[in-house]
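Visitor: Sequence and predicted structure below; questions after.
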Amino acid sequence: MVTVGVTGGIGSGKSTVCRRWSELGAYVLNADELAKQVMVTDPEVKKALIDTFGEASFNGDGSLNTEYLAEQAFEKGRVKALNAIVHPKMPAAAAREIKKAAEQGYDIFVYEAALLLENLEPGSLDYIVLVLADEDKRINRVQKRDSSSFEEIKQRISKQRDFEKATEKVDHVIRNNGTLEELKKKAEIIYQSFKRDE
């Protein structure tokens, strides 16, 4: 099974690439979804979240209070505290998902993560794909997607790494400044190259 990491900034189009690969038959795992799963299912993480951010971290039914935690992390400047609790558990959780995908007979496993390059253990994935887009295009896409203000999006972009400077750390770069169809076509070409390597 070929393992692939996908990264890129907000609004770059990495989720669209992953969706296309999922349609083509890949097992796609999103790091944010995995982190939420870890927060709810890992007793150590759950306890640390409550100790650090309070009982309001979870709803009455035991589900994650994502709005509250996002507010605590991003608006109160406590992202590092949240990451320190969750990130150490992510490699093992991702490894379990890779094993599950292999057992289910998937040929290609895709891991989508904005912080992939920060948290990646060297050699843990076969390929890394970086999706890039011009800032004005990214802002425009995010505004259409979730009605955030221009200032809010600019602020979120400023907190992410400069992905343009990361091109030498990856195996493939997809530039997404054209149409949706063009992006899907680029994604399909790279996917076929993975298929040849399995």
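Guide: Everything's here; your move. Small disclaimer: the values here were computed from a predicted structure and weren't measured.
Visitor: contacts, neighbours, all on C-alpha from now
Guide: Fine.
Visitor: May I have the residues that are in contact with residue 49?
Guide: Residues in contact with residue 49 (CA atoms under 8 Å, 6 or more residues apart in numbering) are 39, 57, 82, 85.
Visitor: Test my guess that the first one contacts residue 64.
Guide: Yes - with contact defined as CA atoms under 8 Å, residue 39 counts as touching residue 64 (7.4 Å).
Visitor: here's the one I want to compare it with:
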Amino acid sequence: MIKVGITGAIGSGKTTVCNIWKRLGAAIFFADDEAKKLMVTDEKVRGMLINTFGSETFIDNHTLNKPYLIHEAFTKGRVAELNAIVHPAVGAAFELFCRDSENKGVDVAVKEAALLLNNGRPQNLDFVVIVESVRKIRLNRVMNRDNIDEKKFFERDENQPHFESLHHLADEILINNGSLAELEVKSKKLFQKLLKINLKN
């Protein structure tokens, strides 16, 4: 089985690529969704969050107090502390996901994460893809998808990595400035490439 990492800026189309690959038989692990889940369901993670950010991190001990945690982590510049708690748990969950997928006969396991390359290239990945789109196209996609204004988009976009500076860490840069049909063709072609790499391993 080949382990693939995919990342890209907000509105680049990385989730769409993952959904196309899923239809072709890939197992997809959405790291951001898993992180949100683990913050609530994993006792160790919950305990560390409370010890680090205080009991206000949770409402009634079961519901994540998102506005509070966002304020504590992002407004107060404590994102590194949050990542140090959550990222190892997400990494362990991905390894378990890969083992389960391989046991089911899956050839391609994919980890989708916005911050995939923030600390360099993960050693446990065989292939890394960055999905790129020009900012104006991403802006229009996200405004239509999330029903937000330009200001909100730029706030989110500025908090993301500058992916152009991370190109050297990727095996493939998938350009997505065209139609969905064009992206489908490119995604299928790249998936066939991944299957061939898997056969060689």
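Guide: Great, that's in hand. Since we're looking at a predicted model, the values are computed, not measured.
Visitor: what TM-score comes out when they're superposed?
Guide: Scored against TM-score structural alignment, normalised by the length of structure 1, the superposed chains reach a TM-score of 0.89; 198 aligned residues with a CA RMSD of 2.0 Å.
Visitor: which of the residues in stretch 97-108 of structure 2 are buried?
Guide: 97-98, 101-102, 106-108 (16 or more other CA atoms under 10 Å).
Visitor: What's the separation between the residue nearest the centre of structure 2 and residue 191 of structure 2?
Guide: What sits nearest the mean C-alpha location of structure 2, by CA atoms, centre = their mean, is residue 113, with 1.3 Å. Distance from residue 113 of structure 2 to residue 191 of structure 2, counting by CA to CA, to the nearest Å: 18 Å.
Visitor: What's the average distance for the longest helix anywhere in structure 1 when superposed on structure 2?
Guide: Assignment by DSSP state H gives helix 180-197 as the longest helix of structure 1. Mean deviation of helix 180-197 of structure 1 from its aligned counterpart in structure 2 after superposition (mean CA distance after the TM-score superposition for structure 1): 1.0 Å.
Visitor: could you say what helices and strands that helix packs with?
Guide: helix 14-23, strand 172-175 (3 or more CA pairs under 8 Å, 6 or more residues apart in numbering; DSSP states H and E).
Visitor: run the last query once more with 10 Å
Guide: strand 2-7, helix 14-23, strand 108-112, strand 127-132, strand 172-175 (3 or more CA pairs under 10 Å, 6 or more residues apart in numbering; DSSP states H and E).
Visitor: show me the contacts for the residue of structure 2 most remote from its centre.
Guide: Going by CA atoms, centre = their mean, the residue of structure 2 most distant from its centre is residue 60, 28.7 Å out. With contact set as CA atoms under 10 Å, 6 or more residues apart in numbering, residue 60 of structure 2 has no partners.
Visitor: Mean distance between the helix ranked longest in structure 2 and structure 1 after superposition?
Guide: Using DSSP H to define each element, structure 2 has its longest helix at helix 79-103. Compared with structure 1 after the fit, helix 79-103 of structure 2 shows a mean deviation of 1.7 Å (mean CA distance after the TM-score superposition for structure 1).
Visitor: In that helix, which residues are buried?
Guide: Under the neighbour-count criterion of 16+ other CA under 10 Å, helix 79-103 of structure 2 has 82, 85-86, 89-91, 93-94, 97-98, 101-102 buried.
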